[in-house]
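[1] Requesting a structural model of the entry that follows:
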Amino acid sequence: MKKTTEIPVHRLDDTDFYASHTDGINLGDFSISHRIDFFALIWFGSDEGLHYIDFNPYPVKKNTVYLLARNQVHALPGNRPQSRVIILSKTFFDSIEDDDLRFLFVPFNNEGITIPDEMEQPLAELFNFIILENSGSNEPRLLHYYLNALLLHLYRFSNNSLARSAYHDERLRKLFDLISTNYKTQKLVDFYADKIGLTAKRLNQIVKEKLDLSVSQLIYNYTLIEAKREISHSTKSMKEIAIELGFNGQSYFSRFFKKQTGLSPEQFRQENI
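    Just a heads-up that it's a prediction; the model follows:
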């Protein structure tokens, strides 16, 4: 994955919804790291090694589905595997009424969802209906019905019991939204607890119970992902990146990054050139 002066951004122009097989996607080079300006569902149809979400490797396996959130970084080195892809603009994504389904796209949980063998053909037919409508009348209400049905099946197939229990907690949904918006400037649990109407202790208890993480770890996850993006695909100095991410200085940022990754920011940049 070669380094560029700025990370490429793939955009969904002039439409809010697009469904296609692999050969119909022409948004840019998928083999190098790129940031997506949309939400994406990728259903792999063959076993082809690895792909990368926010610089972490995940297997490309037949009938495994990955759900990517806007602003995540993706890379698919080598030949494109067979796949079915659905791309949603932020406008279309925000119009999905079911909170549980929107929550499937949270960026801290990037594990794939496996489609059982007996459901491959029925869901392939559902995907074909989506493509048919998308290339024809393109009625948003019908696309919502079809997409909701597909996402509901994926929700059912998900075997991440911690994440599934979190889907039903409105406090956690609000926490994720707050962190994704404020993690650069607000590092303390008290800020988020106050916004949600809980004590910091109680909020930590809920997050630990539902996700086996602390609130601070969630904040660190968002911060670390953005740090990796900036270090790997920008010419900014480490000092500039540290300030943008809300650290008091480069030394604090360097200690944080090495503690989380085992590498200094400089080492990480060298490995991703």
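[2] only C-alpha atoms for contact and neighbour calcs from this point on.
    Fine.
[3] Next one: the nearest residue to V189 once chain neighbours are set aside from A193, what distance?
    The shortest distance from V189 to any non-neighbouring residue, by CA to CA, 6 or more residues apart in numbering, is to A200 (5.9 Å). Note on A200: its distance to A193, by CA to CA, to the nearest Å, is 5 Å.
[4] Likewise for Q270?
    Q270 is 38 Å from A193, by CA to CA.
[5] Between the two, point out the one with more neighbours.
    A193 (19 against 12; other CA atoms under 10 Å).
[6] after the helix or strand hosting the more buried one, next one along is what?
    Following DSSP states H and E, one finds A193 within helix 189-196. Moving toward the C-terminus from helix 189-196, the next helix or strand (DSSP H and E) is helix 200-211.
[7] what packs against the helix or strand that that following helix is followed by?
    The helix or strand immediately downstream of helix 200-211 is helix 215-232, counting by DSSP H and E. In terms of contacts (3 or more CA pairs under 8 Å, 6 or more residues apart in numbering; DSSP states H and E), helix 215-232 is packed against helix 170-182, helix 200-211, helix 238-244, helix 265-271.
[8] and for comparison, fold this next one:
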Amino acid sequence: MNKASLNKKIQIIENYGSNSVLLSENSMGIYFEFNLEINLKIYFKPLNEVFNKEGFTNNQGILLNFERDLIDEDDIEYALDVFSLFNKYPEFEITEESKIKQIRKLFLLLENEFYSSEMSYVMLKTLLKVLLLHLIRYQNNKILEQDLNQKRVFQFLELMETHFLENTNANFYAEKIGISLKRLNQILKGKLDLTAKQIIQQRQITEAKRRLVRSEITTKELAYKLGFDSISSFSRFFKKHIGVSPSVFKQER
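    Predicted structure coming up:
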């Protein structure tokens, strides 16, 4: 993969500002605020969301932004751990000097590779994975006051990521979590400003676009994979959200 193509998969922005453009709606972002060796504040932008910039203490931090493809290519357990990292808490603070130094070291390695004239896709993906695994470990080890509704949002997102291909009925997820669909939608609207059905549909669209671009799958096969009972219903669904049919979308990519 050449450098131009890689820059569409991952980007690093110094002094990230509110007018900075993210890669796409399918990208995930991490904003780092290094405060010497005293503390490290980290803000997460999950899929289909934007940063809550009200919490930023300054615009002198660094944004790491990457497409979800970079984690989808690995095992499902790793991908779910990453989604957990992004969806549990919108911000996270590290105060232990050794951990701050480790994250700074890993970020510097990633940054050096990103700016290298010999930038390698495999190396970037590997360094990103090591950085994310450290953040997952540090977050899991930190005792935080748990917000029950936030936990339910994460439960829903984790269940959906595992089951959306075979189950797109929102009631299924509400029952798994142990609450009514009405209550689940209230929680999701409050946290993400979307209902369960809307989030599931967004995930279907993301998966459809990914498979259309990255594989030779036919529209019929894709409709079946995503749980639609006919090509026509899937095509109408896709065109409603994207503006063009699946076949036209594939041709344009």
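[9] After superposition, what's the TM-score here?
    After superposition, the two chains reach a TM-score (TM-score structural alignment, normalised by the length of the second structure) of 0.55; 185 aligned residues with a CA RMSD of 4.8 Å.
[10] quick revisit: and the residue nearest to V189 of the first structure, what's its match in the second structure?
    A200 of the first structure maps onto L181 in the second structure, with residues paired by TM-score structural alignment.
[11] Now do the contacts for that match.
    Neighbouring residues of L181 of the second structure by CA atoms under 8 Å, 6 or more residues apart in numbering: 170-171, 174-175.
[12] Could you point out which of these is nearest to Q201 of the second structure?
    A170 (10.4 Å; CA to CA).
[13] you'd agree that closest one is up against Q198?
    No - the pair A170 of the second structure / Q198 is not scored as a contact, 9.5 Å apart, by CA atoms under 8 Å.
[14] of the two, who's got more company?
    Using other CA under 10 Å, the more surrounded residue of A170 of the second structure and Q198 is A170, with 20 against 13.
[15] now the equivalent of the more buried one over in the first structure: how far from I179 of the first structure?
    By TM-score structural alignment, A170 of the second structure lines up with V189 in the first structure. According to CA to CA, V189 of the first structure and I179 of the first structure sit 10 Å apart.
[16] Check G45 of the first structure too.
    34 Å.
[17] now do K236 of the first structure
    With CA to CA as the criterion, K236 of the first structure and I179 of the first structure are 24 Å apart.
[18] Please identify which of those two sits among more neighbours.
    Remark: of K236 of the first structure and I179, I179 carries more neighbours, 22 against 14, as counted by other CA under 10 Å.
[19] And that one, how close does it get to L67 of the first structure?
    As judged by CA to CA, I179 of the first structure and L67 of the first structure stand 19 Å apart.
[20] again, but for S46 of the first structure
    Distance, S46 of the first structure to L67 of the first structure, using CA to CA: 17 Å.
[21] same deal with F176 of the first structure?
    Counting by CA to CA, the gap from F176 of the first structure to L67 of the first structure is 16 Å.
[22] and if you look at E125 of the first structure?
    From E125 of the first structure across to L67 of the first structure, the span is 20 Å (CA to CA).
[23] okay, those two: which has more neighbours?
    Taking neighbours as other CA under 10 Å, E125 of the first structure and L67 compare with L67 leading, 21 against 11.
[24] hang on, the more buried one in a strand?
    Yes - judged by DSSP: H, G, I helix; E, B strand; the rest coil, L67 of the first structure forms part of a strand.
[25] Give the closest residue to it in space, chain neighbours not counted.
    Nearest to L67 of the first structure is L41, by CA to CA, 6+ apart, at 4.7 Å.
[26] Figure out how far the helix or strand harbouring the one you found is from the centre of its chain.
    For L41 of the first structure, the host element (DSSP H and E) is strand 39-44. Counting by CA atoms, centre = their mean, to the nearest Å, strand 39-44 of the first structure is centred 11 Å from the centre of its parent chain.
[27] do stretch 92-105 of the second structure as well
    Chain-centre distance of stretch 92-105 of the second structure: 22 Å, with CA atoms, centre = their mean.
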